[in-house]
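**Q** Can you look at this prediction? I've put the sequence above it.
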Amino acid sequence: MGCTDGQNVLYAAYKFIGGASRWWETKKELLDQELRGAEITWACFKKEFNDRFFSRAQQLCAKEFHNLVQGNLTIELYAAKFMELARFALNLVPDEESRTERFQEGLHPRIRDRVTCFEIKDFTKLVNVATIAKRGH
């Protein structure tokens, strides 16, 4: 909407209630001292907010991603769950090739055996080939 960083921070903080509001009052004072009165950027605000309210949840999602395998899921459900959780584990799958390799490792062994020989480096293509391989299962 063309808002400045300062306006974004003010609006987000305005929407806080209860404990979140009290947390922000304290955090804002600390940041004001640290920044010596400079404007709190939107990036700084988001980092502080996420560290305070989502750190544990993000860790749990990253752990779930680390342990994710296809198991009894369909290829489509496995791919959806994989993509949903991958954003919490970007250090494990920072690019297309590593994402594709990790997905392939988690496939059911019979399907993985059928697709490994193709050496696919594109995630979408791998999902499609694995779906076809599953049909031939």
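**A** Thanks, I have it.
**Q** make it CA atoms for all contacts and neighbour counts henceforth
**A** Will do.
**Q** Find the centremost residue of the protein, please.
**A** residue 87 (2.0 Å; Cα atoms, centre = their mean).
**Q** That one and residue 5, how far apart?
**A** Between residue 87 and residue 5 the distance is 25 Å, computed by Cα to Cα, to the nearest Å.
**Q** Also residue 60?
**A** Look at residue 60 and residue 5: by Cα to Cα, they are 30 Å apart.
**Q** residues touching residue 123, list them.
**A** 96, 97, 99, 100, 103 (Cα atoms under 8 Å, 6 or more residues apart in numbering).
**Q** want to throw those into JSON lines with distance to residue 43, neighbour count and secondary structure?
**A** Output for those, formatted as JSON lines (distance: Cα to Cα, whole Å; neighbours: other Cα atoms under 10 Å; DSSP: H, G, I helix; E, B strand; the rest coil):
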{"residue": "96", "distance to residue 43": "26", "neighbour count": "13", "secondary structure": "helix"}
{"residue": "97", "distance to residue 43": "29", "neighbour count": "14", "secondary structure": "helix"}
{"residue": "99", "distance to residue 43": "26", "neighbour count": "20", "secondary structure": "helix"}
{"residue": "100", "distance to residue 43": "30", "neighbour count": "20", "secondary structure": "helix"}
{"residue": "103", "distance to residue 43": "31", "neighbour count": "23", "secondary structure": "helix"}
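**Q** Comparison target, given below:
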Amino acid sequence: MFMSTVEPLYMEHWLRILEQKFQLLNVTDEQKVRFATQQLLGSTSAWWDTFNVMQPVDHHVTWKLSEFLKLKQGNMTMMEYVNKFNHLAQYVGTHVDTDEKKMECFNHGLCCILQEKLHIGGYRTFGTLMNAAIAMEGVQRDSPLLWRYFSMTLRLSGSARG
């Protein structure tokens, strides 16, 4: 069973256990989604129900789509997150068929601080957003003082536009 958690390792552990069961039982991708969603509890189950109601009648969620929609950066480096995001994005069709949708999904999985800083930047393409996220992580890691300056510059430029 799975309940909502902020701990990414718990979710990864739960997914690993499910994958082991799927492999043992030779479960198809469509069956994986049905099996996994029966394991959801609390707000996670409510989220899934809401998500399903909003889908077109003939829409079928695949296991990769479910994994993509739950993707969070968590403890991953930005490059690890970018690689995982891009890998899963190739399986989710209309969820990322425009730069705007791709940017929204990418941003959704980032930590709140990066979401705010990237939103202020006003990036217009997924490529520029992704490159900015990678650069910001590098600046934050390599030079905390420069990171503070960079953050202030973004805030000032964001307020000047608004």
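**A** That came in fine, so what should we check first? From a predicted model like this one, the values you see are computed outputs, not experimental measurements.
**Q** where does the TM-score land?
**A** With the length set by TM-score structural alignment, normalised by the length of the first structure, the two chains reach a TM-score of 0.55; 85 aligned residues with a Cα RMSD of 1.9 Å.
**Q** picking up where we left off before, in the second structure, what sits opposite the residue nearest to the centre of the first structure in the alignment?
**A** Per TM-score structural alignment, the equivalent position to residue 87 of the first structure in the second structure is residue 90.
**Q** That match and residue 99 of the second structure, how far apart?
**A** 14 Å.
**Q** Check residue 53 of the second structure too.
**A** 25 Å.
**Q** ok, which stretches of the second structure are helices?
**A** Secondary structure of the second structure (DSSP state H): helices at 8-25, 29-37, 42-53, 63-70, 78-89, 99-108, 112-121, 126-142, 144-161.
**Q** got the buried residues for the lengthiest helix in the first structure?
**A** For the first structure, the longest helix by residue count, based on DSSP H, is helix 18-35. Judged by neighbour count using 16 or more other Cα atoms under 10 Å, the buried positions of helix 18-35 of the first structure are 24, 28, 31.
**Q** was I right about residue 140 of the second structure contacting residue 147?
**A** Yes. Counting by Cα atoms under 8 Å, residue 140 of the second structure touches residue 147, with 5.1 Å between them.
**Q** which one in the second structure is aligned with residue 68 of the first structure?
**A** With TM-score structural alignment as the matching criterion, the partner of residue 68 of the first structure in the second structure is residue 71.
**Q** and the nearest residue to residue 66 of the second structure once chain neighbours are set aside, how many residues sit next to it?
**A** Leaving aside its sequence neighbours, residue 66 of the second structure sits nearest to residue 33 (Cα to Cα, 6 or more residues apart in numbering; 7.3 Å). Look at residue 33 of the second structure: counted by other Cα atoms under 10 Å, it has 19 neighbours.
**Q** ok, now which ones touch residue 33 of the second structure?
**A** 61, 62, 63, 66.
**Q** Look up how far residue 19 of the second structure lies from it.
**A** Distance, residue 33 of the second structure to residue 19 of the second structure, by Cα to Cα: 11 Å.
**Q** same deal with residue 124 of the second structure?
**A** In terms of Cα to Cα, residue 124 of the second structure sits 37 Å off from residue 19 of the second structure.
**Q** Among these two, which residue is more densely surrounded?
**A** Remark: of residue 124 of the second structure and residue 19, residue 19 carries more neighbours, 15 against 11, as counted by other Cα under 10 Å.
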